[in-house]
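Participant: Got a predicted model here, sequence first, then my questions.
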Amino acid sequence: MTRTSQTPSEEQHLQRNLTNRHIQLIAIGGAIGTGLFMGSGKTISLAGPSIIFVYMIIGFMLFFVMRAMGELLLSNLNYKSFIDFSADLLGPWAGYFTGWTYWFCWVVTGIADVVAIAAYTQFWFPDLPQWIPALSCVALLLSLNLVTVKMFGEMEFWFALIKIIAIMGLVATGLYMVITGFQSPSGHTATLANLWNDGGMFPNGMLGFFAGFQIAVFAFVGIELVGTTAAEAKNPERTLPRAINSIPVRIIVFYVLALIAIMAVTPWRDVVPGKSPFVELFVLAGLPAAASIINFVVLTSAASSANSGVFSTSRMLFGLAQEGDAPKAFEKLSSRSVPANGLFFSCACLLLGAVLIYLVPNVIEAFTLVTTVSAVLFMFVWTLILLSYLSYRKQRAALHAQSTYKMPGGRFMCYVCLVFFAGILVLLSLEADTRSALVVTPIWFVILAVTYQFVRSRRQPRAAVREASNN
């Protein structure tokens, strides 16, 4: 939407201030989560070298989800995010469930990130109370996001750039160690043969291979974040396709090559589940500052995820408020066209959750529960994107025919992805810790179903008023 002047009516619209540079790095940052840095050790110990295929399969499926989302967003530039097209194509209930679930997804993920940031700072400041860095982090993200949306784009740009440089450095270091035939203190030689000379690519069989999916799927949460930037992207017809089309390249470079580098240098059986294999590789390479460097990278990765959560939750609340699905206060924008009330509320929730998790005796158990709940809820959002696409193909055949950014595979790949997500849920039910999260998650949908009954009655009047004002 082109703006020549700012009128009172226009003040209630998000501004398109995110450039192609911002969108590309937001997309990359969304595809590189804390799960890769911290969770890859455990996934390697479970699946062995076959974990490479696990990440490739998950990335392959999510690419089609993102292509479906891209076609839908570009079919109507009035869609601000996937809340809008799900409500339009599936019904008001879908917008309500999608918006609030996505908000909860990022609050839960943000809680884990804030606690992780507090833990990472202990590396440098062991005597500092954990509540100080947690509070400081939320205060910093809140203050910067209140300035302008462009400030969010700048923060995410540099956060993502740090992660990219770290992973590229790891891949280059691993390649150099393989070429030079580096020998570790334990006597292991760096070679690509380490990928298959200890039990083959599937050393723990198919059960080990399937077990890798349980944790690896959490590493991809946030990949759809580019969809929440649609309303604030300059020239979305150009920037969104470029960001989505580069997903396969990002998966290969940032996941597959990084894992190959790790397992080529360190035989998969020697990877410690509780440690970051990124740190271990740099230590083997003889870099004395490796621990501090990677600790900084992981900290910025968690900060990036928390930053994404603060941004996306405030935009979700803004969209929900416009539809009458959230308090009207969240619909008001600041003088800088930022949903300030949504930012304050989401940040307050992050702090409350950080306090609750801090009080839980077994933090690791709580973290596993929280991240699994988050992964399940994200899969629910991805599923509604696919269902919206199927409805779009049925209801808006003419729009699909005119689309210049059609989803490859169309409806067939939608069904393939839906079956895949159902399979992931079955795998999550096999382990005790992830099974408990599956049991807890339905409570959220019961809450949504009950609260939806209260908001449904007042949505129609507000929608009618908005329709009249548009005409």
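Facilitator: Right, received. Where do you want to start? Residues are numbered from 1 along each chain as shown.
Participant: Could you use CA atoms for every contact and neighbour count after this?
Facilitator: Will do.
Participant: Report all helices and strands that the host helix or strand of residue 111 contacts.
Facilitator: Residue 111 belongs to helix 92-121 when assigned by DSSP states H and E. Counting contacts by 3 or more CA pairs under 8 Å, 6 or more residues apart in numbering; DSSP states H and E, the secondary-structure elements packed against helix 92-121 are helix 82-90, helix 131-147, helix 290-322, helix 340-359, helix 363-395, helix 442-470.
Participant: switch to 6 Å and redo it
Facilitator: Counting by 3 or more CA pairs under 6 Å, 6 or more residues apart in numbering; DSSP states H and E, the packing neighbours recorded for helix 92-121 are helix 82-90, helix 131-147, helix 290-322, helix 340-359.
Participant: do you know which of these lies nearest residue 52?
Facilitator: With CA to CA, the closest approach to residue 52 among the helices and strands packed on helix 92-121 belongs to helix 290-322: 21.1 Å.
Participant: okay, the angle between that closest one and helix 131-147?
Facilitator: Angle between the axes of helix 290-322 and helix 131-147 is 50 degrees (criterion: axes from the mean of the first three to the mean of the last three CA atoms, to 10 degrees).
Participant: Use this one as the comparison:
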Amino acid sequence: MAEQLHDHVVDTPPGEEGYERGLGSRQIQMIAIGGAIGTGLFLGAGTAISKSGPSLILSYAVAGVAIFAIMRALGELLTYRPVSGSFAEYAREFLGPFAGYVTGWTYWLFWVVTGMAETTAAAVYVKFWAPGIPQWLSALTFLVVLYGANLISVKLFGEIEFWFSMVKVTAIIGMILIGVGVLTLGFSDAGDTASVTHLWADGGFFPKGIGATVMTLQIVMFAYLGVELVGVTAGESENPEKTLPRAINTLPWRIALFYIGALVVILSLVPWTEFQPGVSPFVAAFGKIGIPAAAGIINFVVLTAALSSCNSGMYSTGRMLRDLALSGQAPRRLTKLNARRTPAAAITLSCALMGVGVVLNRVVPAKAFEYITSVATVCGLWTWAMILICQIRYRKAWKEGRLPAPTFKAPGGIWSSWAALGFLVLVVVLIGLDEDNRISLYVFPGWAVLLVIGYQVLKRRNPAAVQALTHGRAEDHHRDGADDHTPARNDG
């Protein structure tokens, strides 16, 4: 096995990790777009609307500004050093091996628990058409099919994700166009009552007060989880210096169209008081319009969103787990690449744990999904915070002349990153104030204890790896960063 791994890695260009750079611009762009559309929008918006009314639009806009600051900070780091395990690698380089260890394992946990929830959710959506099929069987089928696709090649993963994202994008655009048609032309059953005045006529824009609007920020942030996935693709992008900045720069219009635009339309079609928690606002709005197949169409789109999330989870967990193994922070056998240069061992272990979630969700009440998603939110907040802190440290190293200047500078520099960090702290406080979601703040300290114990075990069993990371890795990156990556930027 060692010889096979050696054969795969030794012939790769300097600074790369043995992966096939098989993700083209078309796929990167659609992965970036798809990362901004998920079940948080299709389903979670119903709960958020019932809690705050039309002012939810403002929550999405404010959170979107923070997300863009995070992604531009990530863009600086990605063009400095495009690597697959980007979040953990940057934390390791700028904050030390323990920070890299925590970030890598936490992002891995994020996608494992998300995969558990999304696979089972997809099985629930199947019951809409085929109630007789056992839920566990559908979940297992999806898990096996996506697992096989991720093992075959990164190109197949990219193609599947491209079409998953295409379905979501087409559905959102179609809904917006139909809604605009109803508002301007007055056709359909809702034509006589649909009006933009619903945005302020039913109790005002803040019908439950500004405080209720602020409390929805935690729900909104869950909807944005996964937008950072484009960073994990860095090690397998054909031309990361061009495709990644382009994908990140399209984020504002994606947020404006798919979130704010979609919410403005559906809240104009139907008064916000008619939306209920746990019911897709899109199904409710288009049911009022009188489209007979609305429920089936939305169910198909939500199913696609769940499978897209699970597919992305398998991709992310495999790359992050292999990065941890390459740095000596996970078992060495997880570094193995198969003949198609995908991290087969790491993907297999991650999918096996997602499979445990399928079994658990067969007997655990539906409330477990809320707990899982709240844990995923905190894991995502940690990852976003690490991106911002690493960008701040990178800027400091650049100003001191120890690293090359960024070729894709974030607007606002470190000040926008500090502001975004403050926003993330606010979201954590809001999670603590919410009775339904504060369970994640109880779970995360337990996860932190496990990480500390694991790191102590690692230092005892493999002290050489930890010592090398502590004393050599960051210095090597600072010394060799310009040599490794400047030619790539010039060639691109």
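Facilitator: Looks like it arrived, so ask away. Computed from a predicted structure; not experimentally measured.
Participant: quick one: TM-score?
Facilitator: Comparing the two superposed chains by TM-score structural alignment, normalised by the length of structure 1, the resulting TM-score equals 0.94, with 461 aligned residues with a CA RMSD of 2.0 Å.
Participant: Pull up the aligned stretch in structure 2 for the helix holding residue 111 of structure 1.
Facilitator: Under the alignment (TM-score structural alignment), helix 92-121 of structure 1 falls on residues 97-126 in structure 2.
Participant: Could you do stretch 282-289 of structure 1 as well?
Facilitator: Against structure 2, the aligned range for stretch 282-289 of structure 1 is residues 286-293 (TM-score structural alignment).
Participant: tell me which residues in that stretch are buried?
Facilitator: Buried residues in stretch 286-293 of structure 2, defined by neighbour count with 16 or more other CA atoms under 10 Å: 286, 287, 288, 289.
Participant: What is the nearest of those residues to residue 93 of structure 2?
Facilitator: Of all the buried residues of stretch 286-293 of structure 2, the one with the least separation from residue 93 of structure 2 (CA to CA) is residue 286, at 49.6 Å.
Participant: Nearest spatial neighbour of the closest one, chain-adjacent residues omitted?
Facilitator: Nearest non-adjacent residue to residue 286 of structure 2, counting by CA to CA, 6 or more residues apart in numbering: residue 294, 6.0 Å away.
Participant: How far does stretch 343-353 of structure 1 sit from its chain's centre?
Facilitator: Stretch 343-353 of structure 1 sits 18 Å away from the centroid of its parent chain (CA atoms, centre = their mean, to the nearest Å).
Participant: That stretch corresponds to what range in structure 2?
Facilitator: Residue correspondence for stretch 343-353 of structure 1 in structure 2, counting by TM-score structural alignment: residues 347-357.
Participant: One more: stretch 372-387 of structure 1?
Facilitator: Residues 374-389 of structure 2 are where stretch 372-387 of structure 1 aligns, taking TM-score structural alignment as the criterion.
Participant: Check the mean deviation of the matching stretch from structure 1.
Facilitator: For stretch 374-389 of structure 2, the mean distance to aligned residues of structure 1 following superposition is 0.7 Å (mean CA distance after the TM-score superposition for structure 1).
Participant: Tell me how many other residues surround the spatially closest residue to residue 187 of structure 2 that is not a sequence neighbour.
Facilitator: Computed as CA to CA, 6+ apart, the closest residue to residue 187 of structure 2 that is not its neighbour in sequence is residue 181, at 7.4 Å. By the criterion of other CA atoms under 10 Å, residue 181 of structure 2 has 14 neighbours.
Participant: what's the answer for residue 450 of structure 1, then?
Facilitator: Residue 450 of structure 1 sits with 10 neighbouring residues when counted by other CA under 10 Å.
Participant: aligned partner of it in structure 2?
Facilitator: Following TM-score structural alignment, the counterpart assigned to residue 450 of structure 1 within structure 2 is residue 453.
Participant: what residues are up against that match?
Facilitator: Not one residue lies near residue 453 of structure 2 by CA atoms under 6 Å, 6 or more residues apart in numbering.
Participant: can you check residue 30 of structure 2 too?
Facilitator: Counting by CA under 6 Å, 6+ apart, residue 30 of structure 2 makes contact with residue 162.
Participant: Tell me how far the equivalent of it over in structure 1 lies from residue 157 of structure 1.
Facilitator: Taking TM-score structural alignment as the criterion, the aligned counterpart of residue 30 of structure 2 in structure 1 is residue 25. As defined by CA to CA, to the nearest Å, residue 25 of structure 1 lies at a distance of 5 Å from residue 157 of structure 1.
Participant: Residue 375 of structure 2 contacts residue 439, doesn't it?
Facilitator: No: under the criterion of CA atoms under 6 Å, residue 375 of structure 2 makes no contact with residue 439, lying 7.8 Å away.
Participant: Pick out whichever of those two has more residues nearby.
Facilitator: Per other CA under 10 Å, whichever of residue 375 of structure 2 and residue 439 has more neighbours is residue 375, with 23 against 17.
Participant: Helix or strand for the residue lying closest to that one once chain neighbours are set aside, just tell me which one.
Facilitator: Sequence neighbours aside, residue 440 is the residue nearest to residue 375 of structure 2 in space, at 4.7 Å (criterion: CA to CA, 6+ apart). Following DSSP H and E, one finds residue 440 of structure 2 within helix 439-461.
Participant: Not counting sequence-adjacent ones, nearest residue to the alignment partner in structure 2 of residue 251 of structure 1?
Facilitator: Under the alignment (TM-score structural alignment), residue 251 of structure 1 maps onto residue 255 of structure 2. Closest residue in space to residue 255 of structure 2, ignoring its immediate chain neighbours: residue 64 at 6.5 Å, by CA to CA, 6+ apart.
Participant: before we move on, which element is the nearest residue to residue 263 of structure 2 once chain neighbours are set aside in?
Facilitator: Counting by CA to CA, 6+ apart, residue 263 of structure 2 lies nearest to residue 57, which is 6.5 Å off, once chain neighbours are set aside. Assignment of secondary structure by DSSP H and E places residue 57 of structure 2 within helix 56-80.
Participant: what residue of structure 1 takes the place of residue 194 of structure 2?
Facilitator: Match for residue 194 of structure 2 (TM-score structural alignment): residue 190.
Participant: should've said residue 55 of structure 2
Facilitator: Using TM-score structural alignment to pair residues, one finds that residue 55 of structure 2 aligns to residue 50 in structure 1.
Participant: Give me the nearest residue to the residue sitting furthest away from the middle of structure 2, chain neighbours excluded.
Facilitator: Taking CA atoms, centre = their mean as the measure, the residue most remote from the mean C-alpha position of structure 2 is residue 192, 39.5 Å away. Nearest residue to residue 192 of structure 2 in three dimensions, chain neighbours excluded: residue 186, at 6.3 Å (CA to CA, 6+ apart).
Participant: How many neighbouring residues does that neighbour have?
Facilitator: By the measure other CA under 10 Å, the count of residues near residue 186 of structure 2 is 16.
Participant: What are the buried residues along the helix holding residue 57 of structure 2?
Facilitator: Neighbour counts using 16+ other CA under 10 Å place 56-61, 63-80 of helix 56-80 of structure 2 among the buried residues.
Participant: Many thanks, we can stop here.
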